[in-house]
Structure formats: C-alpha cells, structure tokens
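Trainee: coordinates only, sequence not included:
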C-alpha cells in the first residue's frame, strides 16, 4: 500500500529542531492550509486545517535553517490521523505529516528567516533526490507558484 499527500500552506510557527538520542536531526513545525467554502446562503467562509509537520535528517536541517513563521511552503509526505480527548473532554483529531519533500514558495522577502543571509535561495529540497540545479520550466508553460527565483551565483548557494 502507498499513500502520499500534498499540502500548500503557511507556517504557523517557527521550526523547532532537536536531535534524537542517536544524533539524528528532527524538525517540527505547524502549517495552516486555508480554503474558501461557499455556504448555502451564498456567502463565502474561510476554513483552516492545521497540520503538524515533522522533517528528518538533512531535510530537518534545511527546514530549520530557511523556514520561519508565515512562510508559504508546499509539502509532500505521509499523513497520520490521531484522535484524542481535549482537557474539557471534547473529542479532537490531529493531522501529523511526515515530510518527504519540502518546497519553499514565495520570494525571499515574503517571510525571511531570522539570521539567514539575504542570499538564501527560495527553492526546494527533496530528501530523496541528489542535489542539483533546478530544472527550468518548459518555454511558455505557466507557473502556478509565482515567478521563478532570481539567478544565483555559486557563492550564494548554501549547499
């Protein structure tokens, strides 16, 4: 069996990086996914779904370094749902997403991470893929994620 989920949303908190007892880096953060729902009376209501995201190893280090609260991201991974009772006894659920691929969306000025040099790229990191330059979009193909990132020089690439 196989499952994969893709979400696009904004970070609700700054990433928190820690290490397992064996020294493996793990970073956690929350992501809010907003959608608009048209009600029967014709009005539009915005609904927000929160995901708790966990990234491991090199992806954890990259997320911790370049992400900050408010930054827009696209995340692919596996999701687990946990049911629990809140302190007041009401039933609740939690969506836990283990990230396999994180793409940083928006420009550098959208939500700069504190302490990150202005040369930090707006781009993507895939834990399973080798590090390489991003492929240019096909000529004339529309981009759904905004303008392409600015041209980078070797000294600006953090890898």
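Mentor: Nice, thanks for sending it over. Keep in mind that what you see is a predicted model, and the values were worked out from it rather than measured.
Trainee: CA atoms for contacts and neighbours, from now on please.
Mentor: Will do.
Trainee: the helices in the protein, which residues?
Mentor: Secondary structure of the chain (DSSP state H): helices at 57-66.
Trainee: all strands in it, in order from the N-terminus.
Mentor: With DSSP state E, the ranges of strands along the chain come out as 5-11, 16-19, 25-38, 44-56, 72-85, 91-104, 124-126.
Trainee: Which one of those lies nearest to residue 62?
Mentor: Distances from residue 62 to each of those were compared using Cα to Cα; the shortest belongs to strand 124-126, at 7.7 Å.
Trainee: Using neighbour counts, pick out the buried residues of that closest one.
Mentor: Judged by neighbour count (16 or more other Cα atoms under 10 Å), strand 124-126 contains these buried residues: 124-126.
Trainee: quick one: which of those residues is nearest residue 64?
Mentor: Nearest member of these to residue 64, counting by Cα to Cα, is residue 125, at 12.3 Å.
Trainee: Grab the nearest non-local neighbour of that closest one.
Mentor: If the residues on either side of it in the chain are set aside, residue 125 comes closest to residue 102, at 5.7 Å by Cα to Cα, 6 or more residues apart in numbering.
Trainee: swap in residue 99?
Mentor: residue 77 (4.5 Å).
Trainee: can you tell me how far the one you found sits from residue 4?
Mentor: According to Cα to Cα, to the nearest Å, residue 77 stands 5 Å off from residue 4.
Trainee: More neighbours: those two, which one.
Mentor: Neighbours of residue 77 and residue 4, each counted by other Cα atoms under 10 Å, are more numerous for residue 77; the result is 19 against 11.
Trainee: Okay, one more to line up with it:
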C-alpha cells in the first residue's frame, strides 16, 4: 500500500455519486510536475466516502488548490487508439484547502500576475527583499 500526500488543482467541480453502498465524493485533480523546464500535469482521480468530504463538495470547485492524503492505487486501460494508459486514484483520508496567496481588493490572488514594466519585465512586489550586491555569499 502506498500512502501519499499530493497537492493539485481541481479539474471540474466535484460531484457526489449515490451508489449501492452509500454516497461518495468524486473529483479529478491535476498535479503539476516540473521537469527539464517544462510543466507536466498528471491527472489523479480522488474518491472519498467520508461524510465530512461529501459535505465539502459544494466548495470543491474547478481551479481550487487542494491537499489530498490517502491510499494510492492504479488501473490500466486502453484508449481509443489502442494505447495502454494508467489511471492513478487516491482513496482520500484527508482533503484540505491550500491557500494560494494573499488576496487583493479585487479578490484575486496578488501573486498570480505581477505587474509588468516597460519591455514586459515583471516587477517584483514591493515587499520582496532585494539582493544587496555586497551581501552575496559568492
């Protein structure tokens, strides 16, 4: 058994599915991995039958950043081209919202898009410490 902790963005609004053994929460999250300067998203299916998670379903909406802890499993399937694919799934023990940064007056994350100066060079936020050339360790 693999017990994992992962952070990802919800791909579509979560849904509650009523089954023969009770209701459960279902959602898919995109977990970003950075390799060789490129971002690659791995999709992970998340399921939970915990009552607390089912009650949170209305807040688990597309784009929200969440931390999921639970047991990882996988299944193999073939796509329409006949290629083998792997579906990763987590049976969640814990789901938590992750704060993605400070909110500004418009309700958007302040860190999402830095203001650009002339020449399209990002301007760091005012509270970002600047490097002092005399204080560098090299």
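Mentor: Sure, I can see it. All of these numbers come straight from a predicted model, not from anything done at the bench.
Trainee: What does the TM-score come to for these two?
Mentor: In this superposition the chains share a TM-score of 0.68, using TM-score structural alignment, normalised by the length of the second structure; 104 aligned residues with a Cα RMSD of 2.1 Å.
Trainee: what's near enough to touch the residue mapped onto the residue nearest to residue 99 of the first structure from the second structure?
Mentor: Alignment note: residue 77 of the first structure maps to residue 70 in the second structure; criterion TM-score structural alignment. Taking Cα atoms under 8 Å, 6 or more residues apart in numbering, we find residue 70 of the second structure in contact with 3-5, 90-94.
Trainee: Buried ones among the residues you listed?
Mentor: Among these, those classed as buried by 16+ other Cα under 10 Å are 90-92.
Trainee: picking that back up, what's around the residue nearest to residue 125 of the first structure, how many residues?
Mentor: The burial metric for residue 102 of the first structure, expressed as a neighbour count using other Cα under 10 Å, is 24.
Trainee: so it touches residue 72, yeah?
Mentor: No - shown here, residue 102 of the first structure and residue 72 do not form a contact pair, counting by Cα atoms under 8 Å, at 10.5 Å.
Trainee: any shared contact partners between these two?
Mentor: Both residue 102 of the first structure and residue 72 lack any common contact, where contact means Cα under 8 Å, 6+ apart.
Trainee: give me the stretch of the first structure that stretch 86-99 of the second structure matches.
Mentor: Stretch 86-99 of the second structure corresponds to residues 93-106 of the first structure when matched by TM-score structural alignment.
Trainee: Which residues are in contact with the corresponding residue of the second structure for residue 54 of the first structure?
Mentor: Following TM-score structural alignment, the counterpart assigned to residue 54 of the first structure within the second structure is residue 47. Contacts here follow Cα under 8 Å, 6+ apart; on that basis residue 47 of the second structure touches 24-27, 89-92.
Trainee: again, only using 10 Å
Mentor: 14-16, 24-28, 53-54, 70, 89-93 (Cα atoms under 10 Å, 6 or more residues apart in numbering).
Trainee: And for residue 88 of the second structure?
Mentor: With contact set as Cα under 10 Å, 6+ apart, residue 88 of the second structure has these partners: 28, 42-46, 72-76.
Trainee: Give me the neighbour count for residue 86 of the first structure.
Mentor: Here the count is done by other Cα under 10 Å, and residue 86 of the first structure has 10 residues near it.
Trainee: burial of the closest residue to it other than its chain neighbours, as a residue count?
Mentor: On the basis of Cα to Cα, 6+ apart, the spatially nearest residue to residue 86 of the first structure that is not a chain neighbour turns out to be residue 92, at 6.3 Å. Residue 92 of the first structure is flanked by 10 other residues according to other Cα under 10 Å.
Trainee: Roughly how far does residue 92 of the first structure sit from residue 107 of the first structure?
Mentor: For residue 92 of the first structure, the distance to residue 107 of the first structure equals 35 Å [Cα to Cα].
Trainee: what's the answer for residue 125 of the first structure, then?
Mentor: From residue 125 of the first structure over to residue 107 of the first structure the distance is 16 Å, taken as Cα to Cα.
Trainee: How many neighbouring residues does residue 99 of the second structure have?
Mentor: Residue neighbour count, defined by other Cα under 10 Å, stands at 11 for residue 99 of the second structure.
Trainee: show me what contacts it?
Mentor: By Cα under 10 Å, 6+ apart, the contact set of residue 99 of the second structure is 64-66, 109.
Trainee: Nothing else from me, thank you.
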